[in-house]
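Enquirer: give me the fold of what follows.
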Amino acid sequence: MSGELWTTLQDAAVGSFGDYAFMRRALVACLALAIGCGPVGVFLVLRRMSLVGDAMSHAILPGAAIGFLLGGLSLPAMSLGGFVAGLLVALLAGLVARMTRLREDASFAAFYLISLALGVLIVTLHGSTVDLMHVLFGTILAVDDTALLLVAGISSLTVCVFALMYRPLVVECFDPGFLRAQGGGGGVIHLLFLALVVLNLVAGFQALGTLMAVGMMMLPAATARLWARQVPGLIAVAMVIAFLSGYGGLVLSFAWNLPSGPAIVLMAGVFYLISLLVGPVGGVLPRLLPRSHLEA
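Expert: Next up, the predicted model:
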């Protein structure tokens, strides 16, 4: 039995990518998502906005649903609709936080619930159960060349924008008051960062669906906190874990005919649970080991 299991995994881990073009496209899509979502997730964690990322992933649903209503399962229509809806929710949540006593996270939670219900309602009324499942959970194994170019383009844009605003973004994470005092344009940096979050969720939505896209962004970033202390290290570890999660999820999906999106996110969850135990920066077992009195 163990021999058959090993053979099945070996065939899926190596042969599937050599024999099937759709598996190679899915793997490249996972690599692009890892490069784009890795740094975005890290800064969401550093800024204590992890649940905001979850809210934003659902906020794109009504826009994608309206795109579906107008153009069917059209990549440009659903992507544009999702991006506009995500930005609109981000701006409305910020506006409500500034004009009322509600905090921004409470505003995001309210708009996310409204968006999720509205999006599901639109798709259900004007599509089938299959269409709803496609929107919610994605189909990374059906990624075509157009979707691959979109995901790769968003990933490349994300890297370029982060390179331009890396320093002020890091400063805003740890000392936003200093950035405002120096006239660093904290508001503009915040809006640009939210736009990157929405863009990468749109990219993840094409492959993993609205419910799973945030998993590729947040789980590797949370795991990286258990392996690295400095921001560059956090970003590098998050990217690697995101890609390995994508690769492992695709292998499991191919070997046992599992849904690819949930398999990828569950693989990221496995990395997170293992890191909780053995991660050198705050993991359970390292904290139980005796340390020198000079160690922090």
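
Enquirer: please make it C-alpha for all contacts and neighbour counts, starting now.
Expert: OK.

Enquirer: how about the helices in this protein?
Expert: 2-10, 16-19, 21-46, 50-59, 61-71, 75-99, 104-126, 129-137, 145-174, 176-181, 186-224, 231-256, 260-278, 284-288 (DSSP state H).

Enquirer: mind checking which of those is nearest residue 295?
Expert: Nearest to residue 295 among the helices of the chain is helix 284-288; the distance by Cα to Cα comes to 11.5 Å.

Enquirer: tell me the helices and strands packed up against the closest one.
Expert: Here helix 284-288 touches helix 260-278, going by 3 or more Cα pairs under 8 Å, 6 or more residues apart in numbering; DSSP states H and E.

Enquirer: could you also give me the structure for this second sequence? I'd like to compare it with the first:
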Amino acid sequence: MYDYLIAPFAEFDFMRRALVGVLALGLGAGPIGVLMMLRRMSLAGDAVAHAILPGAAIGFLAAGLNLYAMTIGGMVAGFTVAIGAGALARATQMKEDAALAAFYLISLALGVLLVSLRGSNVDLLHVLFGTVLALDDATLTLIVSIASVTLVVLAVLWRPLVMESVDAGFLRSVSRAGAPSHLVFLALVVLNLVGGFHALGTLLAVGMMMLPAVAARFWTRDLTMLVGLSVVIASASGVLGLLVSYHSGVPSGPAIILVAGGAYTLSVLFGPVGGLLPRLVPRHHLEA
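Expert: I've put the predicted structure just below:
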């Protein structure tokens, strides 16, 4: 048991770095995924994750695989698309999901093209799928800092963020915190996707955010429990994915997301809140 669960982290420094990275991602992305689910923005997270790609690619063209250049570029691109899609939806008859889909396709194609102009296939794979087993001190500090900022902001603004997620119109009618809360939420989404981008790549970053949240929804209706369970599932998926990757030799990023996908599948089947098998169990008359 020690050889399978503990030894990889005890013996190898790169595994310990990856462990800290995925735990930090789980702490920050878990609650954000729950808020996105409450807002019915699950697919929007995927669009914003891909929107990061052209900004990161421009940073790559300017400075190579430089952490700060790619981070700043990704943040600028993510904010531009997240805010631009909403503004376009309000200025035209296009729905926001359609605007995000258009931005998503354009961003993905543009980002791949820009990276291909200067980089190799290895660089492209690095950008698309991340390198969670090759996190250096600077990248790990960035991911942990993003998780810390996320938790502090959520602790301070939790009530307006939840209210804006559940009933934005009511919040705007009783408070001026509606628009600022929405901007703060978008900022947290972009920040966590940028952190996930460095570890899991632009194609998989949103998986650490959304799969644990939707899996947790099948186990509880309580919001506090939902957030806590989402963090637990995200963190456990990261740890188990790293172990699967280490022992089987498969890429670590896809392994982590597939483990999270397995948690989602089990939740769909066995979750007491809307799961398939519990719904087949006969209930007493008038039982909820």
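
Enquirer: that older thread, take the helices of structure 1 and write them to TSV, including distance to residue 296 of structure 1.
Expert: Supplementary listing: the helices of structure 1 in TSV, determined by distance: least, Cα to Cα, whole Å:
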stretch	distance to residue 296 of structure 1
helix 2-10	42
helix 16-19	45
helix 21-46	20
helix 50-59	26
helix 61-71	44
helix 75-99	38
helix 104-126	32
helix 129-137	43
helix 145-174	20
helix 176-181	26
helix 186-224	19
helix 231-256	18
helix 260-278	18
helix 284-288	11
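
Enquirer: mean neighbour count added to the ones you listed, as TSV?
Expert: Below are the helices of structure 1 laid out as TSV (neighbours: other Cα atoms under 10 Å):
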stretch	mean neighbour count
helix 2-10	12
helix 16-19	15
helix 21-46	24
helix 50-59	25
helix 61-71	23
helix 75-99	20
helix 104-126	18
helix 129-137	18
helix 145-174	16
helix 176-181	14
helix 186-224	25
helix 231-256	22
helix 260-278	20
helix 284-288	13
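
Enquirer: which residue lines up with residue 185 of structure 2 in structure 1?
Expert: Taking TM-score structural alignment, the alignment pairs residue 185 of structure 2 with residue 193 from structure 1.

Enquirer: I should have written residue 70 of structure 2 there, sorry.
Expert: Using TM-score structural alignment as the criterion, the counterpart of residue 70 of structure 2 in structure 1 is residue 78.

Enquirer: isn't its match up against residue 60?
Expert: No - applying Cα atoms under 8 Å as the test, residue 78 of structure 1 and residue 60 come out as separate, 9.4 Å apart.

Enquirer: next, count neighbours for the aligned residue in structure 1 for residue 120 of structure 2.
Expert: In structure 1, residue 120 of structure 2 lines up with residue 128, judged by TM-score structural alignment. Neighbours of residue 128 of structure 1 under the rule other Cα atoms under 10 Å: 11.

Enquirer: in structure 2, which residue is most central in space?
Expert: Closest residue to the average C-alpha location of structure 2: residue 209 at 3.0 Å, with Cα atoms, centre = their mean.

Enquirer: which residue in structure 1 aligns with that residue?
Expert: In structure 1, the residue equivalent to residue 209 of structure 2 is residue 217, according to TM-score structural alignment.

Enquirer: what do you get for residue 264 of structure 2?
Expert: Aligned counterpart of residue 264 of structure 2 in structure 1: residue 272 (TM-score structural alignment).

Enquirer: could you do residue 163 of structure 2 as well?
Expert: If you follow residue 163 of structure 2 across to structure 1 using TM-score structural alignment, you land on residue 171.

Enquirer: how far away is the match of residue 264 of structure 2 from residue 225 of structure 1?
Expert: 10 Å (Cα to Cα, to the nearest Å).

Enquirer: distance of residue 277 of structure 1 from residue 223 of structure 1?
Expert: Taking Cα to Cα, one finds residue 277 of structure 1 at 11 Å from residue 223 of structure 1.

Enquirer: cool, and residue 128 of structure 1?
Expert: Here residue 128 of structure 1 is placed at a distance of 37 Å from residue 223 of structure 1 (Cα to Cα).

Enquirer: what does residue 285 of structure 1 correspond to in structure 2?
Expert: Residue 285 of structure 1 maps onto residue 277 in structure 2, by TM-score structural alignment.

Enquirer: many thanks, we can stop here.
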